[in-house]
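A.B. asks: how would this look folded up:
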Amino acid sequence: MSLTVLVTGANGFVGHAVSRALRERGDAVLGLVRRAQSTEPGVREWVLQTSDFAGVQARWPIGFRCDVAIHLAARVHVMRDDSFDPLSAYQATNVAGTLRCAEAARAAGARRFVFVSSIKAIAEVDAGRPLRETDEPVPVDPYGISKLEAERALIDYGRESGLEIVIVRPPLVYGPGVRANFLQLMSVVAKGVPLPLGSITARRSLVFVDNLADALVHCTTDPRAAGETFHVTDGRDLSVSELVQALATQLHAPVRLIPVPVGLLRLAGRLTGRTAQVNRLIGELRLDSSHICERLGWYPPHTVEHGLLETAAWYRSTH
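C.D. replies: From the prediction side, this is the model:
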């Protein structure tokens, strides 16, 4: 049976993949966006240009009912936030705005709300083993704090209202259309620029965008997902040096990794004011994604190799 699904942020990097996966399953998709004519073909577009989803329920399309909502839209993490009060800005969108969307979706008939959080809601690094959903959260920046607060607020709202809440925490997402740090890394690798990353052995979990989309679509219907929190990954963690080597292979570029000691990288980070960026390269951040596999019987349909191949092919065709 096909569903009618609200997807917030449907024109974003992950939103396109999720909308496409829903349409392939035969679902009707209402894409909530802030910019017109920016969604996947076949998606009914709803342009809402208010801040923090203000008035989302009052402006809901007349006569439109939905079965499930997937909430992707958020104030995203940036390395340097110039807001006067970054935490309040994140909370306004990621906590208050998320609750407005949940309330509006429930009023329109939704029985389930799938919330895309972030692994930053619980940690920036792992403590010597992959992070589990049950680990004590220790977010360290306004973005991570706001995502954790949103998770908790949704759980409370679901308990009060009966709306089924599913929380998904992805790590770094990559794939065709990726932006920010991953795109910058690909650009540097494609140009054959030497990188001082040859000594980094720390592993970090990743998730291919189509794997994440598949998991989110699965979470819209499986009754066993209700009330659960899931970590979703590709199932294989790479070190930064392994990632660079794999990208270079797919981009047909030379591998130029210089084995600079990690201690020198830390020192360089302190001297240049880029400690956070360096820590993201040298710190372990692995996720244990066995819970979604055991609970739902879900496994990533694509390998890391396939994901990197698709990402590199997109890069070569557009740059």
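
A.B. asks: all contacts plus neighbour counts: C-alpha atoms, from now on.
C.D. replies: Will do.

A.B. asks: now the strands for this structure?
C.D. replies: Listed in chain order, the strands of the chain (DSSP state E) span residues 4-8, 28-33, 44-47, 68-71, 112-116, 164-169, 172-174, 203-204, 206-208, 229-231, 238-239.

A.B. asks: tilt between the first one and strand 112-116?
C.D. replies: Between the axes of strand 4-8 and strand 112-116, defined by axes from the mean of the first three to the mean of the last three Cα atoms, to 10 degrees, the angle is 30 degrees.

A.B. asks: Could you point out which of the strands of the chain sits nearest P139?
C.D. replies: Minimum separation from P139 across those (Cα to Cα) falls at strand 164-169, 13.0 Å.

A.B. asks: coming back round to it: for the strands of the chain, which one sits closest to T318?
C.D. replies: For these, the distance to T318 is smallest for strand 172-174, at 15.7 Å, taking Cα to Cα.

A.B. asks: what helices or strands is that closest one leaning on?
C.D. replies: strand 206-208, helix 209-221 (3 or more Cα pairs under 8 Å, 6 or more residues apart in numbering; DSSP states H and E).

A.B. asks: Need the contact partners of it.
C.D. replies: Counting by Cα atoms under 8 Å, 6 or more residues apart in numbering, strand 172-174 makes contact with F182, S205, L206, V207, F208, V209, L212, G307, T311, all of which sit outside it.

A.B. asks: likewise stretch 41-59?
C.D. replies: Outside of stretch 41-59, the residues that reach it under the criterion Cα under 8 Å, 6+ apart are 19, 23, 28-37, 39, 61, 92-94, 96-98, 100-101, 103-105, 107.

A.B. asks: Give me the distance between it and the centre of its chain.
C.D. replies: Relative to the chain's own centre, stretch 41-59 is displaced by 21 Å; criterion: Cα atoms, centre = their mean, to the nearest Å.

A.B. asks: One more, please, to line up against the first structure:
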Amino acid sequence: MRILITGATGFVGSALCNRLEESAALRIAVRGPIDAALRGRCEVAHATLDPAQDWSQALDGIAIVIHCAARVHVMNDDAADPLREFRRINVDGTLQLARQAAAAGVTRFVFISSIKVNGESTAPGQPFTAQQAPAPIDPYGVSKWEAEQQLRKLSAETGMEVVIIRPALVYGPGVKANFLNMMKWLYRGVPLPLGAIHNKRSLVALENLVDLIVTCIDHPRAANQTFLVSDGEDLSTTGLLRRMSRALGKRPRLLPVPAWMLETAAKALGKQSIAQRLCGSLQVDIAHTRERLGWTPPVSVDAALQKTAQHFLEQQKQ
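C.D. replies: Sure thing, here's the model as predicted:
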């Protein structure tokens, strides 16, 4: 079985390639140059998510497409019209690939979407489910939801199976952005006013996400389904900081500032979105994923945090 992976040099795509390189014939689609080691491990096709891209060479002989590439969510987007740009890449570019994949005889298209399709937050004890109506808010989430809808329509028209996976926040060795900043603060012993946050947030370890993607490659009950994925254990912000500190071998310096005070201060500074991520809840119910596929996350939260911390500590020595 020959598999095409887009976004193969990204955080998720590279881990997926490492997992599959010995068990499947891989072809990766990349935008620019790649290192010689990766080129030696799999076939390489150069392509972008431009809506006019010709994918015929990349799709030749391919049975399964795993589409990880996307214009990703960014905190400070400098595009003049962010939603238009997200749509151009994540909707139009994705549909260009998917249409050509169906025409080339691809049997299954696995689309890595986002939990942002469901929304930005949940009420306590009311996690997102795969069955509830999506409610995306930001341009990235909107574009992913629109792409999902177009893929389902294409599947109905062509018979190509579509599998949609919506991950919670992904972390693991080599993680960037806010999760990396959190580790840096803890490593340096920076006092953080986050010692009394009692929210609940779902995360997914990179290893768990990759395991689910691999399961969805050929599982017969994955066809035309939408799966939410997390580690199956929700953490408060305070709990995450404490467990990450333990993995780093550090003692956390967490000040017990009430959440309402942080939210009030953030509002005054125009930083409500930051307060929402730190103090608000975002829970994911993976019951459908477990039951439909007979799948369970293979790696525990603490084991995943330990691997993430180990990689971080090794980088600090260089």
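
A.B. asks: And the TM-score between them?
C.D. replies: After superposition, the two chains reach a TM-score (TM-score structural alignment, normalised by the length of the second structure) of 0.95; 313 aligned residues with a Cα RMSD of 1.4 Å.

A.B. asks: about what we covered before: kindly reformat the strands of the first structure as JSON lines containing mean neighbour count and distance to E136 of the first structure.
C.D. replies: Conversion of the strands of the first structure to JSON lines gives the following (neighbours: other Cα atoms under 10 Å; distance: least, Cα to Cα, whole Å):
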{"stretch": "strand 4-8", "mean neighbour count": "24", "distance to E136 of the first structure": "28"}
{"stretch": "strand 28-33", "mean neighbour count": "24", "distance to E136 of the first structure": "33"}
{"stretch": "strand 44-47", "mean neighbour count": "18", "distance to E136 of the first structure": "38"}
{"stretch": "strand 68-71", "mean neighbour count": "26", "distance to E136 of the first structure": "24"}
{"stretch": "strand 112-116", "mean neighbour count": "26", "distance to E136 of the first structure": "19"}
{"stretch": "strand 164-169", "mean neighbour count": "24", "distance to E136 of the first structure": "14"}
{"stretch": "strand 172-174", "mean neighbour count": "20", "distance to E136 of the first structure": "20"}
{"stretch": "strand 203-204", "mean neighbour count": "22", "distance to E136 of the first structure": "19"}
{"stretch": "strand 206-208", "mean neighbour count": "25", "distance to E136 of the first structure": "21"}
{"stretch": "strand 229-231", "mean neighbour count": "23", "distance to E136 of the first structure": "13"}
{"stretch": "strand 238-239", "mean neighbour count": "19", "distance to E136 of the first structure": "25"}
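
A.B. asks: Include distance to D126 of the first structure when you put those into CSV, please.
C.D. replies: Compiled in CSV, the strands of the first structure are given as follows (distance: least, Cα to Cα, whole Å):
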stretch, distance to D126 of the first structure
strand 4-8, 30
strand 28-33, 34
strand 44-47, 39
strand 68-71, 26
strand 112-116, 20
strand 164-169, 14
strand 172-174, 14
strand 203-204, 9
strand 206-208, 14
strand 229-231, 13
strand 238-239, 14
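
A.B. asks: Can you tell me which of those is nearest to L87 of the first structure?
C.D. replies: Within these, the stretch nearest L87 of the first structure is strand 112-116; the backing value is 18.8 Å (Cα to Cα).

A.B. asks: how much does the closest one stray from the second structure?
C.D. replies: In this overlay with the second structure, the average offset of strand 112-116 of the first structure from its partner residues is 0.4 Å by mean Cα distance after the TM-score superposition for the first structure.

A.B. asks: Who are the packing partners of that strand?
C.D. replies: Here strand 112-116 of the first structure touches strand 68-71, helix 98-107, strand 164-169, helix 209-221, going by 3+ Cα pairs under 8 Å, 6+ apart.

A.B. asks: again, only using 10 Å
C.D. replies: Here strand 112-116 of the first structure is seen to pack against strand 4-8, strand 68-71, helix 98-107, helix 142-161, strand 164-169, helix 209-221, strand 229-231 when contacts are counted using 3 or more Cα pairs under 10 Å, 6 or more residues apart in numbering; DSSP states H and E.
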